[in-house]
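Enquirer: I'll drop the sequence and a predicted model, then ask my questions.
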Amino acid sequence: MNAIVIESAGKSKIRKRLAELNVPLLVLLSMIAGAGVLALYSVSEGNWNPYAFPHALRYLAALVVMIGIGITPLKFWLSVAYPGYFATLGLLLLVPLVGDTNMGAQRWLSLGGFQLQPSELMKVALVLALARYYHGLEFKQVSSITGLIPPLAMIGAPVGLVFLQPDLGTAILLGLSGVTVLLLAGISWRLVTIGIIAGVGGAIAGVQSGFIKAYQWERITAFLNPDADPLGANYHPNQSKIAIGSGGIDGKGYMEGTQSQLDFLPEMHTDFIFTIIGEEFGLYGALVLLGLYLAVFFTTLQIAMSAKSHFGRLLSFGIAITFVSYVLINTGMVMGLAPVVGVPLPLVSYGGTVMLSMMAGFGLVMSTWIYRNQDTLRTTGFGS
């Protein structure tokens, strides 16, 4: 009898948490993923395979994962933040040893027929670990040397490993996400200025020493001089700008894009998918998609501000910045406003690990929303 009562109480608790899900966030994310299915269907010339149908299935699976993470108490994610970070760091260390190489980059691990990209998982694991660290730190320690060494090491280790894969775009995103959490935690602006100067100096030294790969530097110089090498380094961004510009205000029509349908565009199903939307749906379609992204961003910020726990606030703010950084870098890249660094458009570009990591991140945001009234989460150990 007692077992039946406990089981019934457990189911009732789950139903209650499901009823507390943030429905606007779920709808917005589903609309963005739906736009991805439409674009991938067009890329495949009106076929569900090889991209559109798997993308839809992956989103549904990732949605279940997100909801599962969301209804799990926030204090659980606090307790697994460090183990999750170090486990993901371990996967990154395995990449140069046993990782798969594709298009000159070694970024993936093969797990039972599924390719896993640990660098994408690290984007969420890093924010989670940093939020855990600062949750247990007194404010006066935030800008102290002893308070800064652990988070800088936590950021620097994965950034360095990802840069060596080489994956400049993801390394930049990891750095941005990590530094954003530091800023939100209250780090001194004097230290931020010193960090920016040191970062610029390090980038210059990296170029001069040859540490930055030749093709990476070529992409940067191509961005700075868009008229140079139109058939080489600037070919892809030029074709992308032609496609977006030819879409005009209201687009050429669904599946009627000449640049995309005639295969002038590179990586149409991943990095340059926003170009498809711009060409076929025009300025209106592009603005609608960007509006959806903006709505997700502000909804996430609202959830962050509603949280009573410092951990929940930092976690949700960090995920929001990671998400919007993806969007800004990708759209800037395909419109010629940023160098081509290989960053996908979240929930729209084809890719399983990116989809899983982003939805897991929003699962943590959802957990923050459901458990927003928990103002004290006990911490022990490192950073407490």
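Expert: Received it, and whenever you're ready, just let me know what you need.
Enquirer: from here on, contacts and neighbour counts on C-alpha atoms
Expert: OK.
Enquirer: which stretches of the stretch 201-350 of the chain form helices?
Expert: Assigned by DSSP state H, counting those that start in this stretch, the stretch 201-350 of the chain shows helices spanning 214-224, 235-247, 258-261, 273-306, 310-334.
Enquirer: Okay, buried residues for the first one please.
Expert: Going back to what we said before, that points to helix 214-224. Buried positions in helix 214-224, judged by neighbour count with 16 or more other CA atoms under 10 Å: 216, 218-219, 222-223.
Enquirer: Let me know the angle separating that helix from helix 235-247.
Expert: Here helix 214-224 points in a direction 40 degrees away from that of helix 235-247 (axes from the mean of the first three to the mean of the last three CA atoms, to 10 degrees).
Enquirer: putting a second one here so we can go through both:
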Amino acid sequence: MATKVIVNIPGEEAYDVRIGTGVLDALGARMRGVPSLEQAERVLVVTDENVAPLYRDRARESLAAAGFRVPDIVVPAGEDTKSVEVAGEIWEAMAHLSLGRDCAVVALGGGVVGDLAGFAASTYMRGVTLVQVPTTLLSMVDSSVGGKTGVNLTAGKNLVGTFKQPAYVCADTGTLSTLPEREWACGCAEVAKSAVIDSDEFFFWLVEAADALAAREEAVVSEAIARCVVFKADVVAEDKTESRGVRECLNYGHTLGHAVEALAGYGTFSHGAAVAEGMRFAARLAAALAGASLEFVAAQDDLLDALGLPALAWSAEPADLLAAMKRDKKARHGQVRFVLPRDVGSWELRDVDDAVILEHLEAWARSKEECS
């Protein structure tokens, strides 16, 4: 039984997110129900070398059965693929195929494919229809919904990008059966982030369901995805382009997390593992600056542990971490901004002085040395 969540963002066409085992087989039929795709003839599937052998044929068969012509592009797997150079190769391929504004791009894969294909779709001929078909837990609960697309630069992640809402999201939970444990835990970090920022109800549900989610119990997985989609859709509806400060709550844990990824080397730790570390750091910073209780800090630690996201046995020079944070796109006027939780479901966005950040980074680094 599939779950349907309707994402309704002011100024945009509402779109469905279908969640459940087997919904990939109805991809073509569901897309024909999208007004912008009723008369479309061609759909470009963009996927990567890991996902293509597993799910490309199923997606193509469903789309062909609905009357679409279906060329595809397979890109290398991994974060390095999310680049201006690869986006350019996709644009050139689309032009070579003589794809017009009436085509659609289907992003079949995880967050890298979703961000990259979404960026290509939003910029080719100034924008064609985008459909997201996430195949990882992380992309189902986060990146496939909300409209952010992007590519990385040498200077940092996602420094070039657009806002492009999909016309439809097809989250087939059956594809998660092939996900490695590292990537499963990566998605769990974003579930935990959403629960902490959203509400007591979501947080305490997740505390109770943590073991079942870590064990990939189907009903719990589907509910976790649906809860995250509803949470994110509500946030994005208030702040579609991250201009009012509301949407920045979705960056909880990412300030230190992105710096960890950059300094450790992309791929050393999963995005989720880095974000979880960032959540631990931000909670402790919040205890010093925003009135968060030590009980909250401990409860979050316990939840992350239960989801397979232990504290990282890694550190770096505090000055290097601070410099990486300042290069992040969320920094403003040279000031590093943190999402600081006062408690579950309550947060504030704060510019934090360099000296304060360095003090806490030094304490964080010492804690790593003491555990080694």
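Expert: It's in. Please read these numbers as outputs of a predicted model, since none were measured by experiment.
Enquirer: TM-score of the superposed pair?
Expert: After superposition, the two chains reach a TM-score of 0.22 (TM-score structural alignment, normalised by the length of the second structure), with 148 aligned residues with a CA RMSD of 7.5 Å.
Enquirer: Comparing the helices of the stretch 201-350 of the first structure, which comes out most buried?
Expert: helix 310-334 (a mean of 23; mean count of other CA atoms under 10 Å).
Enquirer: Give the other helices and strands that it contacts.
Expert: If you count contacts as 3 or more CA pairs under 8 Å, 6 or more residues apart in numbering; DSSP states H and E, helix 310-334 of the first structure packs onto helix 118-135, helix 168-185, helix 235-247, helix 273-306, helix 352-370.
Enquirer: now the angle from it to helix 214-224?
Expert: Going by the same axes, to 10 degrees, helix 310-334 of the first structure makes 70 degrees with helix 214-224.
Enquirer: ok, now how distant is G332 of the first structure from G175 of the first structure?
Expert: 18 Å (CA to CA, to the nearest Å).
Enquirer: again with P83 of the first structure
Expert: According to CA to CA, P83 of the first structure and G175 of the first structure sit 20 Å apart.
Enquirer: Over to I32 of the first structure?
Expert: Separation of I32 of the first structure from G175 of the first structure (CA to CA): 25 Å.
Enquirer: Tell me where the stretch 51-200 of the first structure has strands.
Expert: Along the stretch 51-200 of the first structure, the stretches classed as strands by DSSP state E, counting those that start in this stretch are 100-102, 105-111, 114-116.
Enquirer: right, so those strands: which one is the most enclosed?
Expert: Mean neighbour count (mean count of other CA under 10 Å) peaks for strand 105-111 among the strands of the stretch 51-200 of the first structure, with a mean of 18.
Enquirer: Count the residues that sit near A185 of the second structure.
Expert: 25 (other CA atoms under 10 Å).
Enquirer: Touching, it and A273? I think so.
Expert: Yes: taking contacts as CA atoms under 8 Å, A185 of the second structure lies within contact range of A273: 7.4 Å.
Enquirer: which residues in the stretch 251-372 of the second structure form strands?
Expert: Remark: strands assigned in the stretch 251-372 of the second structure by DSSP E, counting those that start in this stretch are 336-343, 346-352.
Enquirer: Can you add distance to A209 of the second structure and mean neighbour count and give the ones you listed back as JSON lines?
Expert: Putting the strands of the stretch 251-372 of the second structure into JSON lines (distance: least, CA to CA, whole Å; neighbours: other CA atoms under 10 Å) gives the following:
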{"stretch": "strand 336-343", "distance to A209 of the second structure": "20", "mean neighbour count": "23"}
{"stretch": "strand 346-352", "distance to A209 of the second structure": "22", "mean neighbour count": "16"}
